[in-house]
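# mind folding the following:
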Amino acid sequence: MQVIHATCAGIDVHKREVKVCLVTRDAQGKRTQEVCTFSTMTKELLTMRDWLQDHNCRVVAMESTGVYWKPIFNLLEGDFEVLLVNPTHIKHVPGRKTDIKDCEWIAQLLEHGLLRGSFIPPMAIRDLRDLTRYRRQLVNDRTSEVNRLQKVLETANIKLASVATDVMGKSGRTILKALLAGVDDPKQLAELSKGRLRNKKDELELALQGLFRPHHALLLTRILAHIEFLEESITECEAEIEVMCCPFAKEIELLDTEPGVDKRSAQDMVAEIGVEMGQFP
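Purely as a prediction, here's the structure:
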């Protein structure tokens, strides 16, 4: 079988250690391989990098195992060609012997050019991706807390969500704060409504007649505080994303013109696939 990379390495990544199979050839073309184990602590990974460089290894491959591949990639990026390979792809390549180590099998496949690396975006895109994914999680957490708030209101016989489209809108927040302040008169609470919700004051008054106990007030106080914290975190995250998106403003603006794509979706798209389409077939 044709040799594509005469000198290369296969890395089997685990949480606490990595096993590295280094393949080299001498002047006569005789193949040798060496397997070493390193801790995933930075000092040990730097030793691994130096060891590979001392043997003139410039291309390595490893499986995309959870997040454990990232510390290794952080230290190899720029000095090596790193192929991050889908474990399923490696598993389905025929010809593997049962007694061969994972790192040896990865090295063999890399040696003969049988591995295809996954797309790893540049650092700026990766950092943006971390923030947009974090923002998405914060938004999901806020949604979960709002749902939890609605359940507490339901257990207190308060049907605010049946009348108000957004429980956390201006009217909803004002009514909830009044409830926590001790106001329990449905008519007085309904008078706090604003905008179009005032057209439903009679219905709202019926919805606000409940059995709101101190226990519900305790839960509601905690939930509202958490929601406000999440909203503040989302706002701060949005500001950071805006700054990081400045180099990609043109691409985001263009994506924003597509039907069904808003600015946030455009930012997410850039964070996931980058702006250079040449790496996609």
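
# for the rest of this, base every contact and every neighbour count on C-alpha atoms.
Fine.

# from residue 127, how far out is residue 218?
Distance of residue 218 to residue 127, given as C-alpha to C-alpha, to the nearest Å: 39 Å.

# neighbour count: those two, which is higher?
Neighbour count, other C-alpha atoms under 10 Å: between residue 218 and residue 127, residue 127 has more, with 14 against 11.

# and the more buried one, which of the three is it?
helix (DSSP: H, G, I helix; E, B strand; the rest coil).

# next, the buried residues of whichever strand or helix holds residue 251.
Assigned by DSSP states H and E, residue 251 belongs to helix 249-255. For helix 249-255, the neighbour count (16 or more other C-alpha atoms under 10 Å) marks 252, 255 as buried.

# against which helices or strands is that helix packed?
Judged by 3 or more C-alpha pairs under 8 Å, 6 or more residues apart in numbering; DSSP states H and E, the packing partners of helix 249-255 are helix 263-273.

# buried stuff in the helix it packs on?
Buried residues in helix 263-273 (16+ other C-alpha under 10 Å): 266-273.

# dump those to a markdown table, plus distance to residue 104.
Shown next, in a markdown table, are the buried residues of helix 263-273 (distance: C-alpha to C-alpha, whole Å):
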| residue | distance to residue 104 |
| --- | --- |
| 266 | 42 |
| 267 | 40 |
| 268 | 37 |
| 269 | 37 |
| 270 | 36 |
| 271 | 34 |
| 272 | 32 |
| 273 | 31 |
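
# let's see this one next to it:
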Amino acid sequence: MAKESTGGHPDLKMVNPSAAAIDIGSKMHMAAVNPDSTAMPVRAFGTFTHDLNDLAVWFRSCGVTSVAMASTGVYWIPAFEILEQHGFNVIPVNARYAKNVPGRKTDVSDAGWLRQLHSYGLLRGSFRPEAEIATLQAYMRQRERLVEYAAAHIQHMQKVLVDFHPEVTRVAA
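Below you'll find the predicted structure:
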């Protein structure tokens, strides 16, 4: 009895042929689109704003509507925001979940693999709050940091006063 070939994924249906993917890096982003849409389906882009705008223009010229991006750090945030401003449906993906397949060790193959998974609808997006909530969270984190810094500076001032005036043991708040 001959075993049927599974090459080409006969059981999987492509749900998003206009999908693209980006493997986010600190110095370079590798982007992949459907190979049928262009002669060069994987390209490298820089991380500066003009590079990200060029990426969005390239995606638009390739007919992309949805983009999955994988990153383990915070480098995905500018790309996410710029692509979202250009009207793309952007899905941040945890890189650990998408890269558990052996044999894909280069950025080019990672980007192509992510695009393939996204085109079949196999990637689950990470939670990203709405823009207003994300802004509020950033303000709250900054406030928390400033309060922590203020507490540390007060302790430094108290130490200096105690060191120069041993009879002062406590500073009135």
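
# mind listing the helices for the stretch 51-200 of the first structure?
Applying DSSP state H, counting those that start in this stretch to the stretch 51-200 of the first structure gives helices spanning 69-76, 87-91, 102-111, 123-155, 160-163, 170-180, 186-190.

# take the ones you listed and lay them out in CSV including distance to residue 204 of the first structure.
Listed next are the helices of the stretch 51-200 of the first structure as CSV, based on distance: least, C-alpha to C-alpha, whole Å:
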stretch, distance to residue 204 of the first structure
helix 69-76, 53
helix 87-91, 56
helix 102-111, 65
helix 123-155, 14
helix 160-163, 6
helix 170-180, 11
helix 186-190, 6
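
# quick one, which of the ones you listed is nearest to residue 232 of the first structure?
helix 123-155 (10.1 Å; C-alpha to C-alpha).

# now the closest one against helix 170-180, angle please.
Orientation of helix 123-155 of the first structure against helix 170-180 (axes from the mean of the first three to the mean of the last three C-alpha atoms, to 10 degrees) gives an angle of 60 degrees.

# list the helices and strands helix 123-155 of the first structure packs on?
helix 214-244, helix 263-273.

# residue 112 of the first structure matches what in the second structure?
Using TM-score structural alignment, the equivalent of residue 112 of the first structure in the second structure is residue 120.

# chain neighbours aside, what residue packs nearest to that match?
residue 14 (4.6 Å; C-alpha to C-alpha, 6 or more residues apart in numbering).

# check residue 94 of the second structure too.
Closest to residue 94 of the second structure by C-alpha to C-alpha, 6+ apart is residue 70, at 5.8 Å.

# corresponding residue for the one you found in the first structure?
Per TM-score structural alignment, residue 70 of the second structure is aligned with residue 63.

# OK, contacts around the spatially most central residue of the second structure?
Nearest to the geometric centre of the second structure sits residue 76, at 2.9 Å (C-alpha atoms, centre = their mean). By C-alpha atoms under 8 Å, 6 or more residues apart in numbering, the contact set of residue 76 of the second structure is 24, 69-70, 92.

# what's the most buried one of the helices of the stretch 51-200 of the first structure?
Neighbour counts (mean count of other C-alpha atoms under 10 Å) averaged over each of the helices of the stretch 51-200 of the first structure peak at helix 102-111, with a mean of 24.

# distance check, the nearest residue to residue 104 of the second structure once chain neighbours are set aside against residue 31 of the second structure.
Nearest non-adjacent residue to residue 104 of the second structure, counting by C-alpha to C-alpha, 6+ apart: residue 110, 6.0 Å away. According to C-alpha to C-alpha, residue 110 of the second structure and residue 31 of the second structure sit 9 Å apart.

# could you do residue 141 of the second structure as well?
On the measure of C-alpha to C-alpha, residue 141 of the second structure and residue 31 of the second structure end up 32 Å apart.

# the residue nearest to residue 120 of the second structure: which element?
Using DSSP H and E, no helix or strand contains residue 14 of the second structure.

# that one contacts residue 117, correct?
No: with contact defined as C-alpha atoms under 8 Å, residue 14 of the second structure and residue 117 do not form a contacting pair (9.4 Å).

# picking that back up, which one of the helices of the stretch 51-200 of the first structure lies closest to residue 228 of the first structure?
helix 123-155 (8.8 Å).

# cool, thanks, talk later.
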